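*Asks:* my questions concern the predicted model and sequence given below.
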Amino acid sequence: MTRRTDVVVVGGGQAGLAAGYHLRRRGLDSVILDAGPAPGGSWQHMWDSLHLFSPAEHSSLPGRLMPAQPGEPYPGAGHVVEYLTDYEKRYDLPVRRDTRVNAVRRDADRLLVEADAGTWRARAVISATGTWSRPFLPAVPGRAAFTGRQVHTVNYRSPADFAGQRVVVVGGGNSGAQIAADLALSGHAEVVWATRRPPRFLPDDIDGRALFDVATARRRALDAGRTDTGGVASLGDIVAVPPVRAARDAGRLTAKPMFARLTATGVRWADGSRSDADAIVWCTGFRPALAHLAPMNLRGPRGRVPTEGTRALDEPRLHLLGYGDWTGPASATLIGVGRTARDAVHAITQLP
């Protein structure tokens, strides 16, 4: 059976909920299809010690401020899951769980959304699947030869899982710094942090509030034809959240240049020296989860769909929400996605 609706949102994490909020305010019939069994999106799967970069009041979706977490200036991932769960219920958003979308196809003046629970025919589709389901592992020489444990950020939970082990953490971004700090401060493991370039810490007083403002200013400058300010990347790569500052200031967060290759028992550095390792934690980022859009053949460079704002250039009925700055400034953040969700829904209301 094929169901009809105005808009199908693919993904029920923070971006999908923000879209659902604005769709409801505009009076559009919609459904949010989410592959997961419970609310919270990728926040359900974060490591135990993860905290937001910003206070709760600066980490909110449209229409509902995130309440503060008692005793925590920067809320933890579990608090975010509770907030998203409450948000979904508060606005009675039409989320269907355990519903995986396999394909989105063109069908005359509509788009067909094919899921394992059936097919929807819609005026427009908002893709909000994020990146968490597509972890990226670099093609490092010897990776297949290493006999120890290899995990990606998506699989990391706690230092206790690495008790007594020699661990190499790979990656110079926020997740690499936070996980290396988590392991180093715990005393459970012997940690080496490897990065492709020297890590760049943002000033200690910079948090998510300032990053959102910087990203927004860059987008406005580009839209106005002014010089690219460089955005957040011009300031640094790593937000110095309290655990990262503590490990750095204690001298326990010093990065080594990336190793040349993996061996069966560890790593070999560029100077030919070797270090034994029991585990590698790959904090090497993600790619957008866009396999459901493959039938429309829209992908451009770097696996992205070319967009103007959130709208796909070659398919105006499709909007991409929350994948990063290429779909709106700070759109992969709680505070940033609301504005781009609003803009996407407004554009959908203008469709013929």
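*Replies:* On my side now, so go ahead. Numbers count the residues shown, from 1 in each chain.
*Asks:* alpha carbons only for contacts and neighbour counts from here, please
*Replies:* Noted.
*Asks:* residue ranges of the helices in the protein, please?
*Replies:* Here the chain has its helices, by DSSP state H, at 14-26, 77-90, 174-186, 208-223, 242-249, 334-349.
*Asks:* residue 270 is nearest to which of those helices?
*Replies:* Closest to residue 270 of those is helix 174-186 (C-alpha to C-alpha; 20.4 Å).
*Asks:* which helices and strands sit right next to the closest one?
*Replies:* Helix 174-186 sits against strand 166-170, strand 190-195, helix 242-249, with contacts defined as 3 or more C-alpha pairs under 8 Å, 6 or more residues apart in numbering; DSSP states H and E.
*Asks:* and for it, what are the contacting residues?
*Replies:* With C-alpha atoms under 8 Å, 6 or more residues apart in numbering as the test, helix 174-186 has contacts from 49-50, 153, 158-159, 169-171, 189-193, 237-239, 243-244, 247-248, 252-253, 282-284.
*Asks:* another one to put next to it:
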Amino acid sequence: MEHHADLIVIGAGQSGLATAALAPRHGFARTLVLEAADQVGGSWPRYYDSLTLFSPARYSSLPGMRFPGDGDRYPTRDEVVDYLRAYARHLDADIRTSTTVTSVLPRDGAWVVRTDDGAELTAPTVVAATGAFHSLYTPDVPGREQFDGRSLHAADYRSPEPFTGQRVVVVGGGNSAIQIAAELGTVAETTLASRRPIGWVKQRPLGRDVHWWFKHTGFDIAPLSRMLEKVPVSVLDDGHYRAALTAHGVERREMFTRLTPDGVMWANGTKEPADVIVWATGYRLTYPYLDGSGALDTDGRPRHHGGIATMPGLGFVGIEFQRSFSSNTLRGVGRDAAHVLSRLCRSR
């Protein structure tokens, strides 16, 4: 079988780009990157307008290219997008955008990758780096079908102006929920609903950004993935967001028990009207193009150990807590990519 590449990477977000950047160091001379969107950058271009990283620029770089500017500042969404696009331009890889992978199946000791335009590509090694952004998660709350207001996931939220004067409930207790609720509070009557109290973490304990402590204590790379999956969500804050919630009257309440036609019902039985529900409830990892490949379990989750699939020649990069606390972050995804590529290279 003639191979179109030594390595096919699916996804041109931070995970796929880091994998493509490191591929030549691990013996993959011809790398092909397939991206469904019309530009590289993964989910970053589609996040809400005001998104700001919680990690400083000096801890937000991919392998081989420093994040530009003041290392102590917290980059915006658009700065990250610009960085990823500049990063892609320097890669020794064939990057094809507007190319959706429809299936990846093993055949004759290699992998056959089919795309939506009818192409059939082959390679002995494939890395799935598409992440979870396309699989939006919202909890199954009673009454959802009866709710007459607007319901949207945080992935579809862009800015607060369209919600001016409305009554909004933001669901979630993570960084995105806090950022969105804080800015909605400036224009709308906003409530934050979460299953647990917000786990506030100081952004700069003892005068150092928390990411400095993560690095210098070794916590960032500690192999604690199974334990970390059970740790409650925490929110990094230098005091700005907590103060904004208070200043704009955004109350945090225990998660409502059901939706009503005109709002929500809280745990104490009281009802509150709401025009909009914003679900900042995250994503679920899915790989529909691997259906039928044998690489997924019965629930559709990847069978892997630290990103190395149980099937030869297949790897994953970009899974939260894949190998450490910093997996699936700009600062940590390169370490996972290097680990996966080194193992895949040795198994060829």
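*Replies:* Yes, it's here. None of the values given here were measured: they were computed from a predicted structure.
*Asks:* that older thread, most packed of the helices and strands packed on helix 174-186 of the first structure?
*Replies:* The highest average neighbour count among those, using mean count of other C-alpha atoms under 10 Å, belongs to strand 166-170 at a mean of 25.
*Asks:* okay, and it goes to which residues in the second structure?
*Replies:* Mapped onto the second structure using TM-score structural alignment, strand 166-170 of the first structure covers residues 167-171.
*Asks:* superposed on the first structure, what's the mean shift for that stretch?
*Replies:* With mean C-alpha distance after the TM-score superposition for the first structure, stretch 167-171 of the second structure departs from the first structure by a mean of 0.3 Å once superposed.
*Asks:* switch the helices of the first structure over to a markdown table; also include distance to residue 317 of the first structure.
*Replies:* As requested, the helices of the first structure are exported to a markdown table (distance: least, C-alpha to C-alpha, whole Å):
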| stretch | distance to residue 317 of the first structure |
| --- | --- |
| helix 14-26 | 15 |
| helix 77-90 | 25 |
| helix 174-186 | 34 |
| helix 208-223 | 22 |
| helix 242-249 | 43 |
| helix 334-349 | 7 |
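*Asks:* out of these, flag the one nearest residue 98 of the first structure.
*Replies:* helix 14-26 (14.8 Å).
*Asks:* same for the closest one, what does it pack against?
*Replies:* strand 2-10, strand 30-33, helix 77-90, helix 334-349.
*Asks:* flag every buried residue along stretch 94-111 of the second structure.
*Replies:* Buried residues in stretch 94-111 of the second structure, counted by 16 or more other C-alpha atoms under 10 Å: 95-97, 99-106, 110-111.
*Asks:* for it, the distance to its chain's centre please.
*Replies:* Centroid displacement of stretch 94-111 of the second structure relative to its chain, using C-alpha atoms, centre = their mean, to the nearest Å, is 22 Å.
*Asks:* what's the answer for stretch 159-170 of the first structure, then?
*Replies:* What separates the centre of stretch 159-170 of the first structure from the centre of its chain is 24 Å, taken as C-alpha atoms, centre = their mean.
*Asks:* got it, and stretch 307-326 of the first structure?
*Replies:* 16 Å.
*Asks:* check stretch 25-42 of the second structure too.
*Replies:* Distance, stretch centre to chain centre, for stretch 25-42 of the second structure: 18 Å (C-alpha atoms, centre = their mean).
*Asks:* picking up where we left off before, ok, which of the helices and strands packed on helix 174-186 of the first structure comes nearest residue 56 of the first structure?
*Replies:* Comparing those by C-alpha to C-alpha, helix 242-249 comes nearest, at 15.8 Å.
*Asks:* returning to that earlier point: which of the buried residues of stretch 94-111 of the second structure lies closest to residue 39 of the second structure?
*Replies:* Among these, and counting by C-alpha to C-alpha, the member closest to residue 39 of the second structure is residue 97, at 5.9 Å.
*Asks:* find the nearest non-adjacent residue to the closest one, please.
*Replies:* Closest residue to residue 97 of the second structure apart from its sequence neighbours, by C-alpha to C-alpha, 6 or more residues apart in numbering: residue 35 at 4.6 Å.
*Asks:* circling back: which one of the helices and strands packed on helix 14-26 of the first structure lies closest to residue 221 of the first structure?
*Replies:* Nearest to residue 221 of the first structure, of those and by C-alpha to C-alpha, is helix 334-349 at 16.7 Å.
*Asks:* noted, bye for now.
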